[in-house]
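K.L.:
pasting the sequence and the predicted coordinates here, then a few questions.
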Amino acid sequence: MTAKRPTIPDVFTHWFSSKAWRLRPYQKQMLVNKDKYKVTLLIAPTGAGKTLSGFLPSLVELTENQHKGLHTLYISPLKALTQDIHRNLLQPIEEMALPITAETRTGDTPSHKRQRQRRKPPHILLTTPESLMLMLSYADADTLFGKLKRVIIDEAHSLNTNKRGDFLSLALARLNTLSPDLQRIGLSATVAYPQTLGAWLAGSENTAHVIKVKAGKKPKIKIVKSKARIPFGGFMARYAIDDIYHAIAQARTALVFVNTRAQAEMLFQHLWEANTQALPIALYHGSLSKEQRRKTESLMATGELRAVVCTSALELGIDWGDVDKVIQVGAPKGVSRLLQRIGRANHRLDEPSDALLVPANRFEALECQAAITAIKKGQLDGESPQPGAMDIIPQFILNCLCSYPSTPEALYKEILNATPYQGLDKDDFNKLWQFTLDGGSALNAYERYQRLTKNNDGTYSPANKRVIQRHRQNIGTIVEAGRLKVKRIRRGNQGKVIGEVEEYFAQQLVPGDTFYFAGQVLKFEAIRDMQLHAKPAKAKEAKIPSYAGGQMPLSTFLADGVRDILANPSMWRNLPAQVKEWLGLQQAFSTLPSPGQLLVEQFPFRQTHYTLFYTFDGRKANQTLGMLITRRMEKMSIKPLSFSVTDYGLSISAVNRISEAQLTTLFQPDILGDELEDWMLQAPMLKRSFRQVAVVSGLTEQRYHAAQKTMKQVTFSTDLIYDTLREHDPDHILLTVARADAERELLDIKRLANLLIRYVGKTTLVNLEKVSPMAIPIVLDVRSEQIKGAGAHAMLEQANLYAEAESMLDEVRALLS
């Protein structure tokens, strides 16, 4: 039986021929089966024409049949990706002169255009989850989306395991209510668990038809071979600036990825100092102004830039054909994330992408090698899905009621259609409904929380227009730290806004201070009308803006890969020579961590006793473990003094040594009982978690009318409410939600519990007379995500630490010889 051939209009056939292209088998599948499956997940490598494949069924349908109104909705996780896809989509539409309109709708879209889109929608609308939810809140949502035929979710893997994905799943459930015959198409390049992602995409349909395209050539990935000394700690890889610059100079166009915005600013400055050839190098991250970002995107699209230093804001789907080199500076933190970034180079299936990894320190070299090994084996990592975040539900309830009246029963059924919420308990829903209605028993006396009113027919609606306005101005799951616009002043008070910095960074500045921002040095003048005014300046000692939430966790999969490398010297051959020597010294002086045992080292250092736990379970889990173990050590009269953490381990200094028996008592899963409870009740993190929950759920807001609350104002308000609820309504649903959020987002309790269970009774205590080679970067804790002081001072401090680290290693060499 021969495969069914897709029907495709002649204009498409001629267009493909003019490009010397032909339909790939999976593109034919998408066309043949366009009416067969309600949910399709297409997994295809970068360069395989995945996005065009998603749009093809809609383009063909719209060419063959007239359709009035919105036909296809495209959703991407990034505004930059939306713009890029729109530009790429317009090309075939214009070249074939198709009778199709396509537009974007994001937070950057002017209000007059948004209003016109609701009155006269295009055939294809490209948007983000937040903009979609806002459109769903209007009274005409049923008219706008009632004839919607298809929704395309791009880079679906980046959404299905986080709160923003929970948010989108609810929006998709709402779309299904408005247009029951709606088809869903998910697109993704890097997926560890296709069936899990397919289930998230499918919602109440339960399963998705999965099309998996065979991967193209495996990428060529190398770790930089630098003549400079690789530091023991730190996060900037300054030692390799000349190597990075040389790689850029050898490439046609390069994307230089870092993991945080602070790193991006700093690396850009270092590269600019090394830019002897005056190469056009740009900077790109989410805190720069829209104009700055659009300008960089345009210059990249036309091939006018040699390199862009960027964060994750450019890792998803951006399709610039001239990029032939990806440089990852710093640890990749995850195999799938690294592969996603490498996929931005060389968008051709039959040619390998080219990537250079630049570890910032010696532990990161192990991480880079573990990622390379996994990619060669075709292995990916991915987070397991969790139950949907409950603070989004009040926001969703109100969003639906802003559109048209409904009942709690109808909304509960609708929420159950979203995969993350299929197990939502009815009692929990009722509590969240009550909170949405009037705030709950401790808050219902306040008019501010009387948000819903009951209609004569038993349905509910928002109490007034003010409730609707507050809601629409605060839609979303991203709780921003307080931010100030940065205005670059030229003369007088005239100038241009070039981006944003966080409030707490701005509060540290005094007139005359200089700081790096948007790739230049600026001198702080003043803060006026929630704007930071600054002038261009020349300075060598400038501060680096730091940003909250920039850290990426080391994936469990990659941590296992690092353990495997440490346990198998045969896998060291591709590591830098300095790293191999470092591991060899560790093996001779102490022992190496093994996958089945938890290595714990103990040694005297700085007039105290240090204990080192090599967990390899990420900073958040190690931070929580440090808090809990030191509490238990205190009860055991070991007298802990301090602790420090990295992704790789936890070091604790104490007055007394610990014995084998004490170690067994310390490292037990029951530490997550009394110690955790005592600590959480005293720690400020529950208030921090409650602040996030309060904003997302609508208990308080960041914006109202033209006013933007400072983080100090939001914190004061939510702390007060938190204390009130703890005293008068300790069972309030938002306190429960805040606790669950803290355990998941801030403490990584699940990962810590797995660690404690995995190694109970499997600890190896090694007593040493000196600091071991592997302990050096952890006890010195030379890695820092934020630089708050003068840049030169911070660099000098790090140089001193590196010198101390080298001195320690010399002592080990002397002892071994």
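P.N.:
Right, received. Where do you want to start? Residues are numbered from 1 along each chain as shown.
K.L.:
going by C-alpha atoms from here, please, whenever you check contacts or count neighbours.
P.N.:
Fine.
K.L.:
thinking Leu686 is in contact with Ala738, fair?
P.N.:
Yes: judged on Cα atoms under 8 Å, Leu686 makes contact with Ala738 at a distance of 6.7 Å.
K.L.:
count of neighbours near the closest residue to Thr514 other than its chain neighbours?
P.N.:
In this structure, Thr514 finds its nearest non-sequential neighbour in Lys523, 4.3 Å apart by Cα to Cα, 6 or more residues apart in numbering. Neighbour count of Lys523, defined by other Cα atoms under 10 Å: 23.
K.L.:
name the element Leu599 belongs to?
P.N.:
strand 598-605 (DSSP states H and E).
K.L.:
and the strands in the stretch 401-550 of the chain?
P.N.:
For the stretch 401-550 of the chain, the strands defined by DSSP state E, counting those that start in this stretch cover 452-454, 460-462, 483-491, 494-502, 514-517, 520-528, 531-536.
K.L.:
what's the last one packed up against?
P.N.:
Counting contacts by 3 or more Cα pairs under 8 Å, 6 or more residues apart in numbering; DSSP states H and E, the secondary-structure elements packed against strand 531-536 are strand 483-491, strand 520-528.
K.L.:
reformat these as TSV; add distance to Trp15.
P.N.:
Below are these laid out as TSV (distance: least, Cα to Cα, whole Å):
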stretch	distance to Trp15
strand 483-491	46
strand 520-528	45
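K.L.:
helix, strand, or coil at Tyr610?
P.N.:
Here Tyr610 is recorded as strand under DSSP: H, G, I helix; E, B strand; the rest coil.
K.L.:
A further structure is provided below for comparison with the first:
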Amino acid sequence: MMTLPPKFQKWFAARGWRIHPHQQELLDCSSAPATLLIAPTGGGKTLAGFLPSLVELADGKHGGLHTLYISPLKALAADIRRNLARPIAEMGLPVRVEDRTGDTPQSRRRRQRADPPHILLTTPESLALLVSYPDASRIFAGLSRVIVDEIHALAESKRGDQLMLALARLGSLAPGMRRVGLSATVDDPQAIAAFLARHPQSCRIVRADPGPRPDIAMLTTAAPPPWAGGGGRHAIPEVLQAIRAHRTTLIFHNTRAQAELFFRDLWLANEDGLPIAIHHGSLSREARERVEAAMAEGKLRAVVCTGSLDLGIDWGDVDLVIQIGAPKNIKRLVQRIGRAGHRYNAPSRALLVPANQWEVIECQAALQAVLENDLDGEERGPGGLDVLCQHILITACAGPFDADHLYAEIRTAGPYANLARADFDACLEFCATGGYALRAYDRWQRLIRRDGLWQLRDPRAARDIRMNIGTITESEMVRVRWQNRLGGQPLGEIEESFAATLAPGDTFLIGGQIVRHVGLREMVLEVAPAPGREPRIAVYSGTKFATSTQLSDRILRLLNDCPETLPEHAARWVALQARRSRLPRPGRLLVETFPVEGRPHVCVYGFMGRNAQQTLGLLLTKRMEELGLDPLGFVAADHATLIWGLNEVSDPAQLFDPDALRDGLEGWLIGNAVMKRTFRSVALVAGLIARNHAGARKSGRQATFSSDILYDTLCRYDPDHLLLRITRDEAMRGLVDFARIETRLAAIGNRIDHVALDRVSPFAAPLLLEHGRVPVHGAGRERVLAETAARLMAQAGLD
């Protein structure tokens, strides 16, 4: 065992602390090539990650960069720097710590490259930028350790692919580099170990004592949740009561728009004038930092927030978390619950607030999963080839490279361990020429091979490549600021598509304030205060979660095995469904048919998540068109799809032929906006389209216009182009989630429970109230129009 130096022992003792077993274990295995620490929030996992580095640096003999810390959030890096400053100062350690993110001034970034600190705190994007410089080998020559915080969050996205490719590069620049992953919510430790380590079998997995079970319950409200929609505003009186009873409360929402609406109503009901704030990713950095500072100082009683506060930042004295709306994912809920207390061996306290009646069932299933520590997680696919294309260009920015050596290096990155040479060569060819249909254009002739090494054709291209590093391709945002006579200070961002619908004088919510549109100038929207007016709501896309497969399965088991554990009003609803129709069952598909106002309806309980249920609606209505059933429209929720039309469905089984559904999807996708939107994202990541240029930035409309032209060109002249292949794979797996449909239908087989009813069922009724109805423009609509026209003409005597 490695013993803590006396200086460290005294520091621990002065605080009345004892080193935790998992912190000691990370010290003991500090020389291991890779270590994954799974420890609960508040369990000191960040200190455990840094402790070996601080001990190694305590003698002052190491010059240059020793430890690299990587966080998915810029704010988390800044928070870690503040937390490290105290032990370093109190022990008098000769250690310099700095952060480097998109908010770091350019002058400091240049200095950090010339004179790196001992510990550098950064993000995947900033690391990718650092390894793109020719002097990367000097910067990272002495690198000893890399700490990846909240590794589970990075493993679920392209940002994780980009990070692991950068670590593969660092592994070549600093062969002795050791890797450490930190997380509180890992459902499959072996999969995360394979993601983190160059050789998964060499990764040591350290598990801390999970501590006490969280104190979690559903909030009891005087007003029952609405049957559909919601947002949790029915619970505001009880939420305010909970805020009064606690020191600091975090109130999580799944979307930014819901957070804005809830915050406004909460503020209007806040007659006590409690200090309450809002925090989400579309607010300005200045606004977020003000809220974070006030939280850290204990000046706020509550913060309405989104995923911007999901991860491991220790904000002040938070002792209650409230989740508004069903969490959709158990890992996310556990992560959010961990914000409360943030102390080892002290239970976190949390309340769930279902936004509608169906979410009462989902929240109960989620609550049981948390208490049983049953985390969910989808199987991770291989690393993205569009990210690989970007990495090849980044590598070229640093200098000439050998293709064989680069391929071998890339295969040491967990997501790319099984990368086929043919796929690597296709990415290299794309980076060099743009592909078959684009090779005639100079702008995509970026790499050239000389003396057996690949390099940039024009070294000046490195600047544009660096300006477009990153894998986050959210909807284009427009900055919002007060008009100049009010100081011109930034408020945040709204989606460009929403800004385009605004006219001068229109009002909307941002940061809990109602503002009035004054003018749009050079992608900046100027606003003025508009207190007391009824606002439009900014269309923040944020992240639209779908219920996980594991949580959906739990809901099915809950309905069938223990509905009595539900609140009384929900249990009565479930019992009524069982009497009048049938309950959905695991391993089977429930399909109900019934009339509503003379129109035949069919309800399919797939429990596949919102994206898949939406796709299922598109495919089933297309199949109904082929069968002459004349569908008129559908609406989808996480658990079911409701379709209406002109003809009754007497045999639902004919709708679910897997081959017919796949053919229908591929035909629908070819010219669909979903594919074009996916292609735009892929093209931005791969470097086919540059969003940023020196002195200018393309608007979202310009980037979309460029990508649409390229998509149509490639579909016509090069249908097997690499980026089209990536686009098809991503659209099938991501936006439309067809893989989930195929998996569910394969498990069900022909086990379809068809229940023909004379009226709408209890479970289907709320779907009639859902927003987001999708009309079907087909034979059914033409028939309705023809019948309406004939009836009107007859009434006018013109038949």
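P.N.:
Ah, there it is. Please read these numbers as outputs of a predicted model, since none were measured by experiment.
K.L.:
follow-up on the earlier one: give the aligned range of the strand holding Leu599 of structure 1 in structure 2.
P.N.:
Aligned using TM-score structural alignment, strand 598-605 of structure 1 spans residues 589-596 in structure 2.
K.L.:
repeat that for stretch 153-172 of structure 1.
P.N.:
Mapping stretch 153-172 of structure 1 onto structure 2 (TM-score structural alignment) gives residues 148-167.
K.L.:
need the residues that contact the matching stretch.
P.N.:
With Cα atoms under 8 Å, 6 or more residues apart in numbering as the test, stretch 148-167 of structure 2 has contacts from 46, 69-72, 124-125, 127-128, 131, 179-186, 192, 195-196, 311-312, 380, 383-384, 387-388, 391, 410, 413-415, 470-472.
K.L.:
only the buried subset of the residues you listed, as a PyMOL command please.
P.N.:
Buried residues among those (16 or more other Cα atoms under 10 Å), as a PyMOL selection:
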select buried, resi 46+69+70+71+72+124+125+127+128+131+179+180+181+182+183+184+185+186+192+195+196+311+312+383+384+387+388+391+410+413+414+415+470+471
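K.L.:
count of residues packed around the counterpart of Leu452 of structure 1 in structure 2?
P.N.:
Structural alignment (TM-score structural alignment) places Leu452 of structure 1 against Leu447 in structure 2. By other Cα under 10 Å, 24 other residues sit near Leu447 of structure 2.
K.L.:
distance of Leu447 of structure 2 relative to Cys427 of structure 2?
P.N.:
Taking Cα to Cα, to the nearest Å as the measure, Leu447 of structure 2 and Cys427 of structure 2 are separated by 12 Å.
K.L.:
kindly report the same for Thr547 of structure 2.
P.N.:
Taking Cα to Cα, one finds Thr547 of structure 2 at 34 Å from Cys427 of structure 2.
K.L.:
and Leu757 of structure 2, by the same measure?
P.N.:
To Cys427 of structure 2, Leu757 of structure 2 is 55 Å away according to Cα to Cα.
K.L.:
settle it for me: which of the two has more neighbours?
P.N.:
Cys427 (24 against 13).
K.L.:
alignment lookup: the more buried one to structure 1.
P.N.:
With TM-score structural alignment as the criterion, Cys427 of structure 2 matches Leu432.
K.L.:
which residues does its match contact?
P.N.:
Leu432 of structure 1 neighbours (Cα under 8 Å, 6+ apart): 393-394, 733.
K.L.:
narrow those residues to those in helices?
P.N.:
Under the assignment DSSP state H, those contribute 393-394, 733 to helices.
K.L.:
just give me the closest of those residues to Lys465 of structure 1.
P.N.:
Pro394 (17.4 Å; Cα to Cα).
K.L.:
doesn't Val695 make contact with the closest one?
P.N.:
No: using Cα under 8 Å, Pro394 of structure 1 makes no contact with Val695, being 10.9 Å away.
K.L.:
returning to that earlier point: which residues touch the match of Leu452 of structure 1?
P.N.:
Contacts for Leu447 of structure 2 (Cα under 8 Å, 6+ apart) come out as 396, 431-433, 454-457.
K.L.:
in TSV: these, plus distance to Gln368 of structure 2 and neighbour count.
P.N.:
TSV is the format used below for the contacts of Leu447 of structure 2 (distance: Cα to Cα, whole Å; neighbours: other Cα atoms under 10 Å):
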residue	distance to Gln368 of structure 2	neighbour count
Ala396	51	24
Cys431	49	26
Ala432	53	23
Thr433	54	20
Trp454	55	20
Gln455	56	22
Leu456	55	22
Arg457	58	15
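K.L.:
overlap between the residues you listed and structure 1?
P.N.:
Retained in structure 1 by both residues aligned by TM-score structural alignment, their matches' Cα atoms under 8 Å are the following of those: 431-433, 454-457.
K.L.:
thinking again about what came up before, so which elements touch the strand holding Leu599 of structure 1?
P.N.:
If contacts are counted by 3+ Cα pairs under 8 Å, 6+ apart, strand 598-605 of structure 1 sits against strand 608-613, strand 763-767.
K.L.:
most tightly surrounded among the ones you listed?
P.N.:
strand 608-613 (a mean of 23; mean count of other Cα atoms under 10 Å).
K.L.:
ok, and what's touching stretch 736-756 of structure 2?
P.N.:
Contacts of stretch 736-756 of structure 2 (Cα under 8 Å, 6+ apart): 581-582, 587-594, 606, 608, 611-612, 614-616, 652-653, 656, 658, 731-733.
K.L.:
stretch 387-396 of structure 2 too?
P.N.:
Defining contact as Cα under 8 Å, 6+ apart, one finds that stretch 387-396 of structure 2 is touched by 128-129, 131-132, 158, 161-162, 165-166, 401, 427-428, 430-431, 447, 454-456, 465-466, 469, 471, 685-687.
K.L.:
show only the entries of those found in helices.
P.N.:
If you go by DSSP H, the contacts of stretch 387-396 of structure 2 have 128-129, 158, 161-162, 165-166, 427-428, 430-431, 465-466, 685-686 in helices.
K.L.:
just flag the most distant two among the residues you listed.
P.N.:
Leu129 and Phe430 (21.0 Å).
K.L.:
which one's more surrounded, those two?
P.N.:
Taking other Cα under 10 Å, Leu129 of structure 2 and Phe430 do not tie; Phe430 has more neighbours (25 against 20).
K.L.:
quick one: map Pro359 of structure 1 onto structure 2.
P.N.:
In structure 2, the residue paired with Pro359 of structure 1 is Pro354, using TM-score structural alignment.
K.L.:
for that match, give its distance to Tyr540 of structure 2.
P.N.:
Pro354 of structure 2 sits 21 Å away from Tyr540 of structure 2 when distances are taken as Cα to Cα.
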